[in-house]
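> Predicted coordinates and the sequence they were generated for:
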Amino acid sequence: MTTLPHVLVVDDHLEIRELLKRFLEQHGYRVSCARDGREMRKLVAGHEFELIVLDLMLPGDDGLTLCRELRASSETPIIMLTAMGEETDRIIGLEMGADDYLPKPFNPRELLARMKAVLRRTSTRQEAVEIEAATCKFERWTLDLSRRELLDETGVVLSLSTAEFDLLKVFIERPQRVLSRDQLLDMARGREAQVFDRSIDTLVSRLRRKLELDAKNPQIIKTIWGGGYLFAAEVIHD
């Protein structure tokens, strides 16, 4: 039996807590609620949560303080709720370790979409192959992870942009797995990715032109129609 994801909503407004509890439970989540940091700490001490929705403006310790406290002892994903004009606080929240933010007032459906994206990123990071080696080899290529360089069989360095390297690293960590465009955007670009962003196709095309012997007949990065892309090459970790 699959356990439903357990979400903690921390907000001092009773109406918001009740609204989110009903809405998220309708969409397959278990939901606990806290109105301030004191209640949050009790719940966190006694339960494991897959995600925390944390309001910035709280009585007592504010959301930034609680975010810093949570991040010091936990990697549980955090989405912060902020007032519309508090851009500085949103930036500070992200720097303190929040995974995303949503300005109030918000549509619960947008919060749900952001939750799914954050949980998807977390899940795929946990499933990824841990790369401890300094280099990885595939086909005729060597990827130097510490130097962020790609070398051909003669040792010549092939220039990669930051986005190209990040996408190639995602593929290297997950060979022989079909990855959707949404997953690739989440893992390679995180919160910078925009809904309906098709730039992942452009990045894949650029990588193919650099990696493949014949970019029109790719053997390393294959398109899976209706699914996404698959890194088909065998990866050897040195």
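Now that the structure is in, tell me what you want to look at.
> can we go C-alpha only for contacts and neighbour counts from here?
Fine.
> residue ranges of the strands in the protein, please?
6-10, 30-34, 51-55, 78-83, 100-104, 135-138, 141-144, 149-151, 157-158, 178-179, 221-224, 228-231, 236-237 (DSSP state E).
> of all those, which gets the most neighbours per residue?
Across the strands of the chain, averaging neighbours per residue (mean count of other C-alpha atoms under 10 Å) puts strand 51-55 on top, at a mean of 25.
> quick one: it to strand 100-104, angle?
With axes from the mean of the first three to the mean of the last three C-alpha atoms, to 10 degrees applied, the angle from strand 51-55 to strand 100-104 works out at 40 degrees.
> if we can go back for a sec, can you convert the strands of the chain into TSV and add a column each for distance to Glu69?
Shown next, in TSV, are the strands of the chain (distance: least, C-alpha to C-alpha, whole Å):
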stretch	distance to Glu69
strand 6-10	14
strand 30-34	16
strand 51-55	12
strand 78-83	12
strand 100-104	17
strand 135-138	36
strand 141-144	36
strand 149-151	37
strand 157-158	43
strand 178-179	34
strand 221-224	42
strand 228-231	38
strand 236-237	36
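> Which of the ones you listed sits closest to Phe171?
Proximity to Phe171 (C-alpha to C-alpha) singles out strand 228-231 among those, at 5.8 Å.
> picking that back up, so which of the strands of the chain is nearest Val44?
Short answer: strand 6-10, nearest of those by C-alpha to C-alpha, at 8.5 Å.
> now that closest one: how far from the chain's centre is it?
Here strand 6-10 is found 18 Å from its chain centre; the criterion is C-alpha atoms, centre = their mean, to the nearest Å.
> putting a second one here so we can go through both:
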Amino acid sequence: MEHILVVEDEVQLATLTEDYLKASGYRTDALYEGIQVIEWVKANDPALILLDCMLPGKDGVSLCREIRTFSNVPIIMVTAKIDEVDRLVGLEIGADDYICKPCSLREVVARVKAVLRRHAVIPENFIQDPVSEEQEEVLHLDKARFKATLKGSDLDLTAVEFAMLDILAASPGRVYSRAQLMEAIYRDNRIVSERTIDSHIKKLRKKFTEVQPDYELIHSVYGAGYKLEY
């Protein structure tokens, strides 16, 4: 039974959210202050976190960034602030999805299921080719821990970035269109623009450059998409 952490300072809303999640077969816990979250996550290793942006003690955006320093647990941000949306849409803080209040609790459960599916299932239409020893030395992906290394150097990837790299690395040299990447990563049929894929690729390249300045791994194919080549 997957364990969901609900972080919400409105106790009644947290309780209702827990009730809906439990009715869908999840095990839940709730925290009402931001200051409690980091220690709890390290001790309990939840399957997913529903994280409110506005919390007493420590805000959700800061918590998300801090969690990403030690865990790739899926995080869905919940916000009632319109000015937060632009930052969350880009998922620049390391979140996997976001929900705007007020929202239907049925929608919350649906988002939870969708994000968990994306983390649990490797896309069926992407078949991994054997990886040579030379390639293993260049790029290593630990799917169990959502950890990636490039030539032995750790890459600090978000869950979405890891999923995209995993897809590209599955078949080195194969060109994936933006549409294929969107379909594989956003399996909840969420509407995203092709620019979102370009943004994730740009961030991946930047992180590669930070650990290996002279090494190019992801290549653009004009009019077609992207490919990974060693």
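Received, thanks. Worth saying up front: this structure is predicted, and the values here are computed from it rather than measured.
> now what about the TM-score between them?
Between these two chains, after superposing, the TM-score reads 0.58 (TM-score structural alignment, normalised by the length of the second structure); 155 aligned residues with a C-alpha RMSD of 3.3 Å.
> tell me the contacts of the residue most central in space within the second structure?
Among the residues of the second structure, the one closest to the centroid is Ala159, at 3.0 Å (C-alpha atoms, centre = their mean). By C-alpha atoms under 8 Å, 6 or more residues apart in numbering, Ala159 of the second structure lies in contact with 72-74, 94-96, 146.
> rerun at 7 Å
Contacts for Ala159 of the second structure (C-alpha atoms under 7 Å, 6 or more residues apart in numbering) come out as 72, 96.
> With Ala95 of the second structure instead?
Ala95 of the second structure makes contact with 64, 75-77, according to C-alpha under 7 Å, 6+ apart.
> Same check on Asp55 of the first structure?
Here Asp55 of the first structure is in contact with 10-11, 63, 80-82 (criterion: C-alpha under 7 Å, 6+ apart).
> Over to Ser220 of the second structure?
Residues in contact with Ser220 of the second structure, defined by C-alpha under 7 Å, 6+ apart, are 226-227.
> To which residue of the first structure is Phe13 of the second structure aligned?
That one is not Phe; residue 13 of the second structure is Leu. Leu13 of the second structure maps onto Ile16 in the first structure, with residues paired by TM-score structural alignment.
> ah, wrong one, I meant Thr69 of the second structure
So Thr69 of the second structure corresponds to Ala72, using TM-score structural alignment.
> Tell me the spacing between its match and Leu112 of the first structure.
Applying C-alpha to C-alpha, to the nearest Å, the value for Ala72 of the first structure to Leu112 of the first structure is 26 Å.
> In terms of neighbours, single out the busier of these two.
Leu112 (15 against 11; other C-alpha atoms under 10 Å).
> Now do the same contact list for Pro28 of the first structure.
No, residue 28 of the first structure isn't Pro; it's Gly. With the criterion set at C-alpha under 7 Å, 6+ apart, Gly28 of the first structure makes contact with Leu4.
> Repeat the analysis, applying 6 Å as the threshold.
By C-alpha atoms under 6 Å, 6 or more residues apart in numbering, the contact set of Gly28 of the first structure is empty.
> Distance-wise, check it relative to His6 of the first structure.
Gly28 of the first structure is 10 Å from His6 of the first structure, by C-alpha to C-alpha.
> Same question for Arg17 of the first structure.
15 Å.
> so which two of the contacts of Asp55 of the first structure are the farthest from each other?
Val10 and Thr82 (12.2 Å).
> Show me which helix runs longest in the second structure.
helix 194-211 (DSSP state H).
> so where is it in the first structure?
Using TM-score structural alignment, there is no partner range for helix 194-211 of the second structure in the first structure.
> So for that helix, what gets flagged as buried?
197, 200-201, 203-205, 207-208, 211 (16 or more other C-alpha atoms under 10 Å).
> Same list (these) but as a markdown table, adding distance to Val89 of the second structure.
A markdown table is the format used below for the buried residues of helix 194-211 of the second structure (distance: C-alpha to C-alpha, whole Å):
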| residue | distance to Val89 of the second structure |
| --- | --- |
| Ile197 | 12 |
| His200 | 12 |
| Ile201 | 16 |
| Lys203 | 15 |
| Leu204 | 17 |
| Arg205 | 20 |
| Lys207 | 20 |
| Phe208 | 23 |
| Val211 | 27 |
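> Done for today, thanks.
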